[in-house]
Structures are given as C-alpha cells and as structure tokens.
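1. Sequence and predicted model, in that order:
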Amino acid sequence: MPAPITSPARTGVAPAGGGHGRALGLLASLFFMWGFITVINNTLLPHLKSVFDLNYTQTTLIESVWFIAYFFASIPSAKLIERIGYQRSLVVGLLIMAAGALGMILAASIPSYGVTLVMLFVIASGITLLQVAANPYVAVIGAPETASSRLNLVQAMNSAGTMLAPLFGAYLILGRSKGGTAANGVVLTPAERLADAQSVILPYVLVAIVLVVLAVVIARFPLPAMGAATSRVAKEDRKNHSLWKHRNLVFGIPAIFIYLIAEIGVANLFVNFVSQPNI
C-alpha cells in the first residue's frame, strides 16, 4: 500500500472527476472478476469431490492451495510491479489468470486432480498480482479525501461478483453434471465421471475469454500514471521507515491468517456437511 497521501499534488494523479470515472469503472471490473472467480472455486468443491472421489483432506486442499498462492505470490507481485509498473502488472495478472483458466480445461480433459490444484494455484497467483496492483491504484486515482469511498465502491463490485458466481457455477457446472444432479448415494460410472469432469470446460473457456478481453482493454486504456507517492524511496531512506514499526500491521498479519483458516474451514467443510443425506 502506498504511504499516506496528503494532497493531489503529492500523488501526481489529478483529482477524481469525469476523466477518472472510466478508469475507476475499469478497475472496478477487475474487483468483480476476481471475486467472481474466487467463489467459483467453492462451487467446484462438491463437483470435484464426486469426479475424483476425494476424501475431506483432499477436498480441503483444493481450497487451501488457493490461499497458499497468496502467501507465495504476494512478494514476487510487488517486485514485478516495481519493475514494470502498475498498469502492465494488471495486464500480466489477467493473462496469468487466463492461462490458469485454460489450464483448467486441460485438467478437465485428462482429468487430473494434481493438474487441477496447479491451475487453481496459477489463477490465484494472478489474482494476487491484481490485488497488489489494483488496490493502491484505486486509492491514489483521485482526491485523497475520497480514497476510502472509492475503495468501498470497488469492494462492493467484488461482493457483486461473489454473489453472482454461485448462480453461474450452479447452472454451467453443477447443473450440467451427473454428480451435481444425481440423488445422494448414487455411484457414478467411469464414463459419467469423465463427462462430469469435462462439464467445467465451457465455464472456464468463457472466463478465459473475458479475462483476455479485459487484459487487452486495460493494456490500451490510458490509465493515469502513478505519482511520486507510490515510488520506491532510496535504500537509505527506507531504513527509517520499517513496516514492522506499525502495530496495526504486526497484529493484523496473524489476525488475517487466523481468519483465513476459519474461512477455509467454514466455506469448505460446510458445503460437504449440508450435502450429507441425513442433513
């Protein structure tokens, strides 16, 4: 996150207005997409459990590998942004997500549980890069006093994506698969498992197309350049600005870690719990 901003002049970005409305709308679409794709992962849980006949540990790993990617990809994402800039990083993040979505088509065609995990990791890594680049972009793209309002607005778009994704997944994945529509206790044949695995091909083709289109639009869109407030200061100056001096950050990291453990457990195991025939 950039340092606190005190004036538009310091950011190097003009105050929000008509010129930045389209830019903010484009950035909001990114928040929508990564919320949408993240929740599709939850829709996949019962589907993949029936396709691969997974136990609870393997099912939980599907959700866990998604957030493990955040841990491993966050620092490399920051390094990439420092090297190529924010706008190009947004494009790269979208293309990484598109590559992961296309990889899910390969995983469905084989089908392979291991390849599925790798592709989910790739998609989540792309989302990590988007989050690292897009959040500070939204914060500095207009007047500093309205930064919180802009962040709330784009987060609302993220929530809209999480709301619509289950409908998309239920219709195009679960609704088109034998395991998603069969009665409880029905054992699928190998041919039915293969057909179920391939039912994710169309949804991920659509997702990949949308991501590539977004990447092209952002690459060609005249997003405002990030200002001096987001530039990396000299090494000597950084010695006096350690992040670990901020108590909110020090206590916030373990708090988010614990929260994610709870989120993974509830989102993952609850779906399996309510799927039991005696519930």
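-> Structure received.
2. contacts and neighbour counts: CA atoms only from here.
-> Will do.
3. Just the helices from the stretch 101-250 of the chain, written as ranges.
-> 113-140, 147-169, 178-181, 190-197, 201-220, 235-238, 247-274 (DSSP state H, counting those that start in this stretch).
4. Pick the most buried one from the ones you listed.
-> Of all the helices of the stretch 101-250 of the chain, helix 113-140 has the most neighbours on average by mean count of other C-alpha atoms under 10 Å, namely a mean of 22.
5. quick check: angle from that helix to helix 147-169?
-> Interaxial angle, helix 113-140 versus helix 147-169 (axes from the mean of the first three to the mean of the last three C-alpha atoms, to 10 degrees): 150 degrees.
6. next, the one to line up against it:
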Amino acid sequence: MIKEHLKKMGNFPAEFFTTFRWREHLPSLLVVSAALLFLLAVWRIVYLVDVQGGLPQLASVRGLWWHAFRNRGPVEWMQWVFLSLTCLYAAALSGVYWEKKNRGAQVFWGLIAFSFLLMLIEDTGDPRHLMSYYGYNYLGISKMTIEGIFYLFIAAPIIYGFLRFWGVPFSFPQTRLYLITGGLLYALAASASVFRNQGDFYENLGDQLSLYLVEGAIPGFFFMDFALEETIELLAASLFFAGVLMYWRLMKKTRGKGS
C-alpha cells in the first residue's frame, strides 16, 4: 500500500500545477506569504542587531536571536496561530462530514484535529522536556527514547489517517503540495530534534551554518535547536494550514453545487 501511495505521489506536482489557478490559491498563498514575510523580518532584524550592531535599543546580553527564537517566543507565537487554525478547521471539517455521514472523512479530519491539538499543547507547555527530565533522572530512560516515543504519539494519528484514508486529503489536487510539504518539514524538524543530543551533530552543523549565515553570532547548538528548528516548524505550520484552508474552500464550493 505504501509503495502504491509513493508512486501516486510522484504525479502530485504535475497535477498540482496543472490545476493551479491564482485566484483559487490566493488565500492559501497569502497564509504562506505571511509566514515567510514574518520570518524574513525576524531574521533581518536579528542580523541587523546581533551581527551588524544596529538598533542598540534591541540589543541583549543573550542576543536578540535568543528572544526571537526561544520557546514561547515570537516565532512560536506565530506557530500557535497556525496550529490553532488547523485544529479548528480540521474539527469543523470532521463535523461537516459527520453530518454528511461520510465516516472516512469524518475520522480523518478528527485525527488531524487531535494531532494538531497535541502539537499545540506541546508547543505551548513543553511537556516533552518535563517527561524527558523525569524519565531520565528517575527511570534511567534516555532522553532520545522518551522524545522519540512522544513525537511518535503525536504523529501517529496523522500517519494513520493519511495511510488509512489516503483519498480524503488528496481528493483535491490543489491541496496536495501544501499538505505534503508541510508534513515533510514537520518530520524533518522532529527527526532532527530527537537526535540533537547525539554526539556533536547539532554543534558541528550549527557552527558551520551560523558562521555562513550570521557570522557565528548564534552558537551552533542554538542555531539548530532554536533558530533553524523554529523557522522550519513555522513554515511547516503555515503550509499545512494553507492545505487545510484550500480543502475547506473547495469542499464548500463543491458542497454548494450539491455534490
């Protein structure tokens, strides 16, 4: 089944662009553009303050980058907006399909709403770190193992939903690249985060990227764990919500035609 799905996914880009209409995609493109512009502004201000020494009123002992990309900081606030919207729209879609007695679509969107609710709880409260602390110090379980299980618990409903109800989210070609790209970016960020404490992976790669992009102003580990991860996660959240929004609009459109 997975092999067949992967084969079909190879046609998704062509189908996406074949059906592409600017007016139809405008709301979703505005969502992604808002995230991109926000990130560009944050990175530009961080570079101006922490690298070039401009805007001294924004300077900080830790660096402006710390405040911009830290847990429960501005970049995460934007993520919360998209996570919340995805959760609400997915729950609404599940309700619509419950009324239409379409069990497959109802369950799929219910699973998406549940997973994004868990993601919102994780982002706002960081229970993963608390679980890792107690699991490691009192049970002797490695932090990587605990975080891996935690991420799997969050992702399991989405993974199951996409595998079991494949035809639901991809019934409209216009939604496909948004959902797939957003999902892959989330998978990338989560996978990197799980292995961040293994050896010097984060430090070495982060030092190189920080030196190249911000002249070493951000320590390597934090460049990866804060700046890069939060950037990827915000892009992922905006792309996934853009796909859900597109699905919602197309569903309403076809519903209005009596289908």
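-> All right, it came through fine. Since the structure is predicted, the reported quantities are computational estimates derived from the model, not experimental observations.
7. What's the TM-score once they're superposed?
-> Superposed pair, TM-score by TM-score structural alignment, normalised by the length of the second structure: 0.30. Supporting alignment: 129 aligned residues with a C-alpha RMSD of 6.0 Å.
8. about what we covered before: right, and the helices of the stretch 101-250 of the first structure - which one's nearest F32 of the first structure?
-> Closest to F32 of the first structure of those is helix 147-169 (C-alpha to C-alpha; 4.3 Å).
9. ranges for the helices of the second structure?
-> 2-9, 12-18, 22-46, 64-69, 74-99, 103-125, 127-139, 143-164, 176-194, 201-214, 220-222, 229-256 (DSSP state H).
10. May I see the buried residues of the fifth one?
-> Of the residues in helix 74-99 of the second structure, 75-98 count as buried by neighbour count, 16 or more other C-alpha atoms under 10 Å.
11. roughly how far is it from the heart of the chain?
-> Offset of helix 74-99 of the second structure from its chain centre (C-alpha atoms, centre = their mean, to the nearest Å): 12 Å.
12. what angle sits between it and helix 229-256?
-> Going by the same axes, to 10 degrees, helix 74-99 of the second structure makes 30 degrees with helix 229-256.
13. Mind giving me the packing neighbours of helix 74-99 of the second structure?
-> helix 64-69, helix 103-125, helix 229-256 (3 or more C-alpha pairs under 8 Å, 6 or more residues apart in numbering; DSSP states H and E).
14. Need the nearest residue in space to L245 of the second structure, chain neighbours excluded.
-> Nearest residue to L245 of the second structure, sequence neighbours excluded (C-alpha to C-alpha, 6 or more residues apart in numbering): S28, at 6.6 Å.
15. you'd agree the one you found is up against G243?
-> Yes. S28 of the second structure is within contact range of G243, at 7.0 Å (criterion: C-alpha atoms under 8 Å).
16. Compare the two (neighbour count), which wins?
-> Set side by side, S28 of the second structure and G243 show more neighbours around G243, with 28 against 23, by other C-alpha atoms under 10 Å.
17. was I right about the more buried one contacting A236?
-> No. Look at G243 of the second structure against A236 with C-alpha under 8 Å: they stay out of range, at 10.7 Å.
18. picking that back up, out of the helices of the stretch 101-250 of the first structure, the one nearest A78 of the first structure is which?
-> helix 113-140 (6.7 Å).
19. going on from the helix ranked longest in the first structure, what's the next piece of helix or strand?
-> Counting residues, the longest helix found in the first structure (DSSP H) is helix 18-52. Per DSSP states H and E, the first helix or strand lying C-terminal to helix 18-52 of the first structure is helix 56-84.
20. buried residues in that following helix?
-> Buried residues in helix 56-84 of the first structure (16+ other C-alpha under 10 Å): 59-60, 62-67, 69-70, 73-74, 77-78, 80-81.
21. Can you get me a residue count around the nearest residue to I2 of the second structure once chain neighbours are set aside?
-> Setting aside the residues directly before and after it, I2 of the second structure is nearest to L163 in space (C-alpha to C-alpha, 6+ apart), at 7.5 Å. Residues lying near L163 of the second structure (other C-alpha under 10 Å) number 14.
22. measure L163 of the second structure to V96 of the second structure for me?
-> Distance, L163 of the second structure to V96 of the second structure, using C-alpha to C-alpha, to the nearest Å: 21 Å.
23. Please report how far V244 of the second structure lies from F150 of the second structure.
-> In terms of C-alpha to C-alpha, V244 of the second structure sits 24 Å off from F150 of the second structure.
24. And the two? Which one has more around it.
-> For V244 of the second structure versus F150, neighbours defined as other C-alpha under 10 Å are more numerous around V244 (26 against 18).
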